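*Asks:* here are the coordinates; sequence isn't available:
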């Protein structure tokens, strides 16, 4: 399995388009959005400055891009090309393949988080305590596993032609409705109620709790755990179903 993880990392790091959208793109959006407010601009109801608030949003968005976009399309194409079928002929167990995909995606997501933090600190002068930077990195990185599991599930659910539109709809829907591109406080009340139960909203809320030096809401933790179980269980079921077809 270690060899497969190394192979996945090498392939991801050679993909310049993937690296741009997962590492640089979130930082660019952060600068565009954070630059719209003044130096004292805050996001209502949080007490956080706009740059500090959007830093967590864009770090989460970058990690989401890395694990979701990278996993789903690559798995669907590997199924069509017969690569997954060849791996089944080796000693690699099914769970090893899924774990390798998830682990490699999680490693690639780390640079996207760090780059957003560096840009926020150097350009927008976001200042936090050392423990907050460390806790933010760990929380956002660990939380990305929820969406890595979703990427694996979509990769086994869709064919090579259908996987991109399905992934894009899921990707942008979760990002926008979950409040990663704009504060959910700007949404109508009914849409805010829906957003509260989305995994992306809970994902970013963990980081904002750390910025506010408080414990995360139990609801946010429960939402992330529930979606991880759902996505991981769905990925495992779809993998077994795909194995039976092969």
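*Replies:* On my side now, so go ahead. Fair warning: this is a prediction, and the values are worked out from it, not measured in the lab.
*Asks:* From now on I want contacts and neighbour counts done on CA atoms only, so please keep to that.
*Replies:* Will do.
*Asks:* Go ahead and confirm residue 137 touches residue 113.
*Replies:* Yes - with contact defined as CA atoms under 8 Å, residue 137 counts as touching residue 113 (7.0 Å).
*Asks:* Those two: which has the busier surroundings?
*Replies:* Between residue 137 and residue 113, residue 113 has the larger neighbour count (other CA atoms under 10 Å), namely 28 against 20.
*Asks:* Helix, strand, or coil at that one?
*Replies:* When classified by DSSP: H, G, I helix; E, B strand; the rest coil, residue 113 comes out as helix.
*Asks:* And residue 110, by the same measure?
*Replies:* Here residue 110 is recorded as helix under three-state DSSP.
*Asks:* So it is in contact with residue 141, correct?
*Replies:* Yes - between residue 110 and residue 141 there is a contact at 6.4 Å, judged by CA under 8 Å.
*Asks:* Common neighbours of those two, please.
*Replies:* Common contacts of residue 110 and residue 141 (CA atoms under 8 Å, 6 or more residues apart in numbering): residue 63.
*Asks:* want to compare, so here's the second one:
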């Protein structure tokens, strides 16, 4: 399992497509919101876009799983010593590690291009908080990977990704939403993931609500992923 994990990590980190999608697009949106349209403050938008990119990277674990299921790769792995759960663990670990470079790039863009200035301690803690906050989406990605086949998984993931990002206030502040929608948004996983970094900008720790909501969403998505995996088990 260790060899397969190393292979997956190297493959995820070496993909230029992943880096462009997970870092390049969020950086462009950050510059659009803050420099062109002036719709959000630099630090808040920087955290939002870093969370947005990391969330996408975690979710699209599912697309890789679905494509490999369709190609027959999992059937080939079934005849190796790799345990059945080892594939999912490797995908989760590799996917979560792959989002870290994009987080760092977006934060660097905020500092170098957006003129964001923060205490050294805040710069150090932001990548970790953003990374932890997107854990629920990695679990959801696994569930998608075992729920849909081939390109269908990527299409569904893209739609869900976009809707969650908008609902969670990563594109525009939740405060601009209608009151009823705002209540729903504030309990979404994307909003609570973003709130970890937003509060850190003010030197504040995560709230108990944020932790509980993120844990609850993660548990729900893990259960969903395990259920889908067992129904389509490759071994």
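*Replies:* That came in fine, so what should we check first? Computed from a prediction, not measured in an experiment: that's the story for all the values here.
*Asks:* hmm, back to that, list the residues that are in contact with both of residue 137 and residue 113 of structure 1.
*Replies:* Common neighbours of residue 137 of structure 1 and residue 113 (CA under 8 Å, 6+ apart) do not exist.
*Asks:* Can you tell me the element the equivalent of residue 213 of structure 2 over in structure 1 falls in?
*Replies:* Mapped onto structure 1 by TM-score structural alignment, residue 213 of structure 2 lines up with residue 223. Using DSSP states H and E, residue 223 of structure 1 sits within helix 218-245.
*Asks:* So which bits of that helix are buried?
*Replies:* By neighbour count on 16 or more other CA atoms under 10 Å, the buried set for helix 218-245 of structure 1 is 220-221, 223-224, 227-228, 231-232, 234-236, 238-239.
*Asks:* Please apply the same query to stretch 149-167 of structure 2.
*Replies:* Within stretch 149-167 of structure 2, judged by 16+ other CA under 10 Å, the buried ones are 149-150, 152-154, 157-158, 161, 164-167.
*Asks:* Could you find the closest non-adjacent residue to residue 170 of structure 2?
*Replies:* residue 48 (4.8 Å; CA to CA, 6 or more residues apart in numbering).
*Asks:* Which of the helices or strands spans the one you found?
*Replies:* Assigned by DSSP H and E, residue 48 of structure 2 falls within helix 42-59.
*Asks:* Please tell me which residues of structure 1 that helix aligns onto.
*Replies:* Using TM-score structural alignment, helix 42-59 of structure 2 lines up with residues 51-68 of structure 1.
*Asks:* swap in stretch 164-178 of structure 2?
*Replies:* Using TM-score structural alignment, stretch 164-178 of structure 2 pairs with 174-188 in structure 1.
*Asks:* And the matching stretch, how far out from the chain middle?
*Replies:* Relative to its parent chain, stretch 174-188 of structure 1 has a centroid offset of 15 Å by CA atoms, centre = their mean, to the nearest Å.
*Asks:* Any idea how far apart the tips of that stretch sit?
*Replies:* Stretch 174-188 of structure 1 has an end-to-end distance of 17 Å (CA to CA, to the nearest Å).
*Asks:* residues in contact with it?
*Replies:* 43-44, 54, 57-58, 60-61, 191-192, 195-196, 198-202, 204.
*Asks:* again, 6 Å this time
*Replies:* 57, 195, 198, 200-201 (CA atoms under 6 Å, 6 or more residues apart in numbering).
*Asks:* now stretch 97-110 of structure 2
*Replies:* Stretch 97-110 of structure 2 has contacts (CA under 6 Å, 6+ apart) with 12-13, 22-23, 27, 46, 50, 54, 57, 116.
*Asks:* That stretch corresponds to what range in structure 1?
*Replies:* Under TM-score structural alignment, the match for stretch 97-110 of structure 2 is residues 107-120.
*Asks:* Give me the buried positions along the matching stretch.
*Replies:* By neighbour count on 16+ other CA under 10 Å, the buried set for stretch 107-120 of structure 1 is 107-117, 119-120.
*Asks:* same thing with stretch 4-23 of structure 2?
*Replies:* For stretch 4-23 of structure 2, using 16+ other CA under 10 Å, the buried residues are 5, 8-9, 12-13, 18-19, 22-23.
*Asks:* which among those residues gets closest to residue 83 of structure 2?
*Replies:* For the buried residues of stretch 4-23 of structure 2, the closest approach to residue 83 of structure 2 (CA to CA) belongs to residue 5, at 12.0 Å.
*Asks:* what sits against that closest one?
*Replies:* With contact set as CA under 6 Å, 6+ apart, residue 5 of structure 2 has these partners: residue 90.
*Asks:* And for residue 66 of structure 2?
*Replies:* Shown in contact with residue 66 of structure 2 (CA under 6 Å, 6+ apart): 145, 149-150.
*Asks:* Map residue 154 of structure 2 across to structure 1 for me.
*Replies:* In structure 1, the residue matched to residue 154 of structure 2 (TM-score structural alignment) is residue 164.
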